[in-house]
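Trainee: what follows is a predicted structure for the sequence shown.
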Amino acid sequence: MFSHIIVGAAHGSTLYVGDMLFYAILFIVLMALIAKFAWGPVNAMLKERADRISNDIDSAEQSRIEAEKLAKQRKEALDNSHAEATSIINNAKDSGAKERELIIGNAQNEAKSLKDKAKQDIEQERADALKSAQDDIASLSIEIASKVIKKELDENSQKDLIDSYIEGLGDSK
């Protein structure tokens, strides 16, 4: 009945009010069904997506803060390792200098000790050589004196006589 009502006077552009009313009712029913069944899940999905995006942004911010913290810790660790390396190098230099001084001191002490021992050895050798020379001179003197004098003295008397003569020579110097 309403499907044949013509709205408008233009030729070729006829609108049927009944169809329009039917389409309007269908549209309203469709909107009600969408509002009843689809609007809630779509809103929930959009809210869930918004929450997920918000969480991702928060997570990214936390990750950035944590990365900055780790970078700061690494920089501090690097600075500490540089300071520690410098300290180790300085300690090694100081230790090396002390060790060098100790080695030089020990070498000087050892050289002095060797020099003193060499002097003692030289003095001992000199004393031994002098004693040996005195003994040789005494023996020769006894031999010469016994041949010259043709008098035989006992060996101890001759030795005493020669020793006193040699000491007399040593005192006159």
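Mentor: Here it is on my side, so go on. On a predicted model such as this, the values are computed, not experimentally measured, just so you know.

Trainee: going forward, measure contacts and count neighbours with C-alpha atoms only.
Mentor: Will do.

Trainee: can you give me the helices for this protein?
Mentor: Counting by DSSP state H, one finds helices in the chain at the ranges 17-33, 39-149, 155-172.

Trainee: want to compare, so here's the second one:
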Amino acid sequence: MASEGGGPIAAPAGKPPAFGNLYVIGWSAVNFFVLLAMLYKFAFNPINAMLEQRTNTIESSIKHAEELKVEVEQMRKEAQANLIESRKEAQETVARATKAAEDTKNDIVAKAKEEVDNMKLRAKTEIESATEQAKVELRDTAATLAMMAAEKVLGRAITEADHQKMVKEFVNEAGDLLC
């Protein structure tokens, strides 16, 4: 039954009110909206600013991490390029050293061959010179022996003019035989 005079509606005995107490509901709604307005005025902006700052911090951190990632990737590529360049330089150095060693070996072999050829030429020249010297000595000895034999056969001493004439003839004849 309802009370008279516009007061709260009372529920029948033993039953809770169907719509509750409208007076309490009204003031609760007013309190809620006042609290909501106060929260909006005093707490919403600081909370929103804090969330915005946190978002900016996170975005900044992500951006910084991406920049670091790009920088690290660039450094890795530079290190890889430096490694490739170092390997290339090392290979070029080894190739130059190998070529220098090969050139040095070839120079040594060429000099040794030239020295051997020079030694052979000197030996050949010495042999030819010794052979010529031996031929001259042999001719002189043969001429002397021939003169001694001629003196014995002729029974007289041979003069210097005879000697020169005989030596000349003998050398010419012996030279034809030896050559």
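Mentor: Alright, I've got the coordinates. As the structure is a computational prediction, the values presented were derived from the model and not from experiment.

Trainee: redo the helices of the first structure as a markdown table? Include distance to H11 of the first structure and mean neighbour count.
Mentor: Below are these laid out as a markdown table (distance: least, C-alpha to C-alpha, whole Å; neighbours: other C-alpha atoms under 10 Å):
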| stretch | distance to H11 of the first structure | mean neighbour count |
| --- | --- | --- |
| helix 17-33 | 16 | 13 |
| helix 39-149 | 42 | 12 |
| helix 155-172 | 170 | 13 |
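
Trainee: could you save the ones you listed as JSON lines and add columns showing distance to A10 of the first structure?
Mentor: Shown next, in JSON lines, are the helices of the first structure (distance: least, C-alpha to C-alpha, whole Å):
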{"stretch": "helix 17-33", "distance to A10 of the first structure": "15"}
{"stretch": "helix 39-149", "distance to A10 of the first structure": "41"}
{"stretch": "helix 155-172", "distance to A10 of the first structure": "169"}
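
Trainee: compare those helices and give me the one nearest H4 of the first structure.
Mentor: helix 17-33 (7.4 Å; C-alpha to C-alpha).

Trainee: stretch 107-126 of the second structure vs the first structure, mean deviation?
Mentor: Mean deviation of stretch 107-126 of the second structure relative to the first structure after superposition (mean C-alpha distance after the TM-score superposition for the first structure): 2.5 Å.

Trainee: tell me how far that stretch lies from the chain's centre.
Mentor: The chain centroid and the centroid of stretch 107-126 of the second structure are separated by 41 Å, computed with C-alpha atoms, centre = their mean, to the nearest Å.

Trainee: kindly report the same for stretch 137-153 of the second structure.
Mentor: For stretch 137-153 of the second structure, the distance to the chain centre is 82 Å (C-alpha atoms, centre = their mean).
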